[in-house]
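1. Below: sequence and its predicted model.
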Amino acid sequence: MDDGVAMFAVIVLFMLATVMAVALGERIRRPYPVLVSVLGLLLAFTPLPALHIPPELILPLFLPPLIYATAQRTSWGMLISRRRTIFWLAGVLVLLTVAATAATTYWAIGGVSVAAAVALGAAVAPPDPVAAEAVAGPLDLPRRLITVLQTEGLCNDATAFVVFGVAITAINTGHYSLPSAILLFVWEVVAAIGIGLGLGWVATRMQNRLDNVTARSALTLIFPFATYLLADASHASGVLAVLAVSLYIGQTGADEAGVSDRLTSTAFWDTLEMLITGLAFGLIGLELREVWPGTDRLGSYALHAGIVCAVVIGLRFAWMMSVGPFMRRFGTYGYREGYELDVASSWRDDFILAFCGFRGLATLALALALPATTPHRAELLFVAFTAILVTLIVPGLVMPWVVRVLGVQKEHDAEEQAVQDVAYRASRAALRRLRQLDAEEDLPTEVVQRLRYAQRQLVAELCDVVPEDLQDGFEQRKMHREIRRRVESQMLEASRAEVLLARTEPGVDPEAVDQVLRRLDLRSAHLL
């Protein structure tokens, strides 16, 4: 089989494995990315062709869509409220991890240069945002903990990448400059945000000029790649740039076109994110073949890797378990609208955050980017790869048990209250608009009263809280609505079956069938 065809077959295999891993993961309560990574590890020792992706292409291929999908679940306000978290975790902790890992590597591996040790430290320091979302997300953890892991992962690459770049410069030239590194870091952050916001503005203007919903959705796939490439060419942070463009695009779309875009793109991005995540984590497992040492060196490599992993994990636990109480005591986790926002409310939360220091694609790509002339490069690659496995697969497999033992559960009351706050805010906006229209157009009194009543009913359904004046007969009306929805759903199902049957008959225009079928589907979606 031709090498290109064989590699394509491997890609298809991992996509199929991802779909199966999702189903299996739901049954055994284990994250599917970890299961796909384990499959990649097993396949690494088979004759299956390797995916030879150049190291410089790993991040541009995988990170833009995955960062975009992850960033859609956060907001500018959330990042601002977590600015102290970003400082402590994405800044200070990353630098401490780089220093500790570099010192340990320099001590453990004889002959390695300081610059190479720092480069390895920068590679293994940043936890991965995609891994945090994919592994910790399905475990019913409190949403506030998931947002901390997302925020940390989305913002820590600027620190690690700048340090890595300085180390690579030192490896190649033998010189480095601390002032230049500081200026480079500032440029990476500022330029990345500027590029992201600028391209976000361009993307939204282009979307507004396109009438085709599919074309508008396609732009959301193209612009993350374009943003990452432009930021990378400008020596800015690609991850931060994609984060900025994602947040800019995500805040638009309040009109009818925005509604159509959201309905169309949600399924598209859910599917794309699942397949790319599975392929990326399968690649991590499959790369074991590239870094596996000979039997004569395996013992020393494993010993050094174990020491480095112990330092990386131990430092994160020590930091979280000691700094966590300090953060709570002095409110340094962040705040929102003038009141403190408890992120980690106890030592159990600190332990979970420490346990979730997953390394992923960024570590793999940075390690593979070490120059070929780097002394002890093979061993450094093995150490970095081991760090990924130890911090990703082992915690991913035992996380459900840890969460259950610690009793850390999703805070349904708090999250329901958050939903109620947003629903009431939306209702107040709707009623304000109704008053404006009534004043402008002098609407019939009966119409205004019915719209007010319908709005209150809608809020009661969204919040599952019934005002006293609506309680009489509310349950009966709710039951009637459920009956109507159930019956209408079955009626629409019968309609679709008849339309699909018509599609098989000669003389029936398939395009006409598809138009009717889409309208029926939209009506079904309206019932949900």
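-> Everything's here; your move. It should be emphasised that the depicted structure is a prediction, and the values quoted were computed from it without experimental measurement.
2. contacts and neighbour counts: CA atoms only from here.
-> Noted.
3. Show me the helices in the stretch 151-300 of the chain, by range?
-> Ranges of helices in the stretch 151-300 of the chain, per DSSP state H, counting those that start in this stretch, are 157-173, 178-208, 213-233, 238-250, 256-286, 288-291, 295-330.
4. Give me the helices and strands touching the fifth one, please.
-> Spelled out, it's helix 256-286. helix 3-28, helix 32-43, helix 55-71, helix 213-233, helix 361-368 (3 or more Cα pairs under 8 Å, 6 or more residues apart in numbering; DSSP states H and E).
5. Same list, those helices, but as CSV with distance to residue 258 and mean neighbour count please.
-> Converted to CSV, those look like this (distance: least, Cα to Cα, whole Å; neighbours: other Cα atoms under 10 Å):
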stretch, distance to residue 258, mean neighbour count
helix 3-28, 29, 16
helix 32-43, 31, 23
helix 55-71, 17, 20
helix 213-233, 9, 19
helix 361-368, 32, 24
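6. put this beside the first:
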Amino acid sequence: MEMLLLVVGLMLAAVVLVGVGERLRLPWPALMVVLGAVAALVPGLPDGFAVDPDLILPLFLPPLLFATAQRTSWALFRARWRTIALLAVALVLVTVTAVSATAWALVPGIALTAAVALGAMVAPPDPVAVEAVAGQVAIPRRLIAVLQSEGLFNDAIALVVFQTAVLATVSGDELSPLGLGWRFVAGAAGAVVLGLAVAWLARTVLGRLTDTTGRSALTLVLPFATYLAAEEVHASGVVAVVVLALQLRARAGADEAAERITQTSLWDVVELLATGVAFGLIGLDLRQVVTGAGDELPRMLGHAAVVCVVVVAVRTLWMFVAWRVVRRGDDATSVPRTGREAVLLAWCGMRGLATLALALSLPVTLASGAPFPFRSELVLIAISVLVVTLLLPAFTLPALVRALGVDDEAEAERRAEREIVLRARRAAMATVEFERGIRHLPDDVGTRLRERMERLGGVLSGETATEEDRQRLAAIQAVRGQLAEAEASALAAARAEVLSARREPGVDPHAADRVLRRLDLRTVLLD
């Protein structure tokens, strides 16, 4: 019951902190971490708030990865595969190496395999944290897309390195780079095949489901089922879920507008609640970490500070080297293009769920029955890196973006959006001309239809082409605005009456809800 109360409380806190974050102009997930940490350190609270580490990844990663992956596309990966490979694979391995060497030098007597396990814990930036923190700041979407793409795949290699290093530590065997590479390649390949197969099967089933609610419910179950199936066959659950999301979005039909509206609303709610609970648990687990450190806390925190500096320094150096390489090439899709972008990408290496789950999943004992060496210190260092790389960017990114001036790409992004609007308008106009020909529409009907489609660009982009169009639109909007206000008031009165009737005895609530839903839809269309 305590765990149920905890989860419900974190969900309520997430809803409240969304509003608080908007008012304070701070990322609410970071506020959730702070709130969880404050709540965990309150004296007298029970210690039974720890979540089984084996459940953290299967519960939170599938829906959050699925929601994040739906915002990207195969085309983006094909265009930026070099950048993504350098960040999601090469940078992770370099970070693992640097952190492992640092831990091996700092902690006398630590096994190399245990140090590598620590490196794998803190190496992968988290795509959920990137979206939760950087997505709320005025950063060019081009950079956000790269950060998200990096985070979608780096968990896979970090998990393989971590599992191999832990297994070697527990059994006393040596770490085999060749075996490590084979496990990663085989796991990734199997995950891609599984993700594509599940996506094909899902599209087949969705094609036979006519109920929008059922179709949305299936997409909610699929990420969990795919992740668990991949883990069962020793493939990468992370890669499988990402491939599933990309393929489903790639195969979506143009006539699925209502379904997209429903699923977007559903996943917005799921993502908010899952993110709130996950980031709240990060804060709550700080108590467990501090308690496990005991009297050695000051010394461990000193080691953690050194590792934090190494993690940030490695990412910063890597980004500036990447900038130098990109600047010499002619690939317009590569990033970072400028030194300012290199600074921003270096500062956005937020750690999140994967680091938390891996740290807490360290075994307590070895195969011999002896305690896992330096477990408390490794967990404390990993959680310290998580907190530093998450909270510092969360509270400083807005000021950094303003200082660097990297938000000046807004006009370029608007131009890209206008190009898409023009393509949509041209397609609509071509269809109008085709329909006029085959349906033999009267001239006045065809003319009105053509005028409506000519104004489609302005409707989609919020702009019009000429001053005359703007004046005409303003006149129409003035009349329509008055009509809309009157209609909104009438609809509000109708909703109030339906709600009042619903509370009366003898009225069927289900019938009232059906009428209320139609009124709500009419109101949304009016807006």
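-> Perfect, I can see it now. In this text the structure is predicted, and so the values were computed from the model without any measurement.
7. hmm, back to that, in CSV: the helices and strands packed on helix 256-286 of the first structure, plus distance to residue 172 of the first structure.
-> Below are these laid out as CSV (distance: least, Cα to Cα, whole Å):
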stretch, distance to residue 172 of the first structure
helix 3-28, 33
helix 32-43, 33
helix 55-71, 17
helix 213-233, 20
helix 361-368, 16
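8. Leaving out chain neighbours, which residue sits closest to the counterpart of residue 133 of the second structure in the first structure?
-> Alignment note: residue 133 of the second structure maps to residue 135 in the first structure; criterion TM-score structural alignment. Excluding the flanking residues, the one nearest residue 135 of the first structure by Cα to Cα, 6 or more residues apart in numbering is residue 31, at 5.1 Å.
9. which residue in the second structure lines up with residue 9 of the first structure?
-> Match for residue 9 of the first structure (TM-score structural alignment): residue 5.
10. so who does the spatially most central residue of the first structure touch?
-> For the first structure, residue 70 is the residue whose C-alpha lies nearest the centre (Cα atoms, centre = their mean; 2.7 Å). Taking Cα atoms under 8 Å, 6 or more residues apart in numbering, we find residue 70 of the first structure in contact with 129-130, 133, 150.
11. Which helix or strand contains residue 127 of the first structure?
-> Residue 127 of the first structure belongs to no helix or strand when elements are defined using DSSP states H and E.
12. can you pull the contacts of the nearest residue to it once chain neighbours are set aside?
-> In this structure, residue 127 of the first structure finds its nearest non-sequential neighbour in residue 359, 4.7 Å apart by Cα to Cα, 6+ apart. For residue 359 of the first structure, the contacting residues are 124, 126-128, 131, 387-388, 391-392, by Cα under 8 Å, 6+ apart.
13. Just name the closest of those residues to residue 447 of the first structure, please.
-> residue 131 (51.1 Å; Cα to Cα).
14. Now for the closest one, how many residues are close by?
-> As a burial measure, residue 131 of the first structure scores 27 neighbours (other Cα atoms under 10 Å).
15. Please identify the residue in the first structure that aligns with residue 349 of the second structure.
-> Using TM-score structural alignment, residue 349 of the second structure sits opposite residue 357 in the first structure.
16. got a list of what that match touches?
-> Applying Cα under 8 Å, 6+ apart, the residues contacting residue 357 of the first structure are 127-128, 132, 313, 316, 391-392.
17. Now those residues in JSON lines, please, with extra columns for neighbour count and distance to residue 440 of the first structure.
-> Formatted as JSON lines, these follow (neighbours: other Cα atoms under 10 Å; distance: Cα to Cα, whole Å):
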{"residue": "127", "neighbour count": "31", "distance to residue 440 of the first structure": "55"}
{"residue": "128", "neighbour count": "27", "distance to residue 440 of the first structure": "53"}
{"residue": "132", "neighbour count": "26", "distance to residue 440 of the first structure": "50"}
{"residue": "313", "neighbour count": "20", "distance to residue 440 of the first structure": "64"}
{"residue": "316", "neighbour count": "24", "distance to residue 440 of the first structure": "60"}
{"residue": "391", "neighbour count": "21", "distance to residue 440 of the first structure": "61"}
{"residue": "392", "neighbour count": "26", "distance to residue 440 of the first structure": "59"}
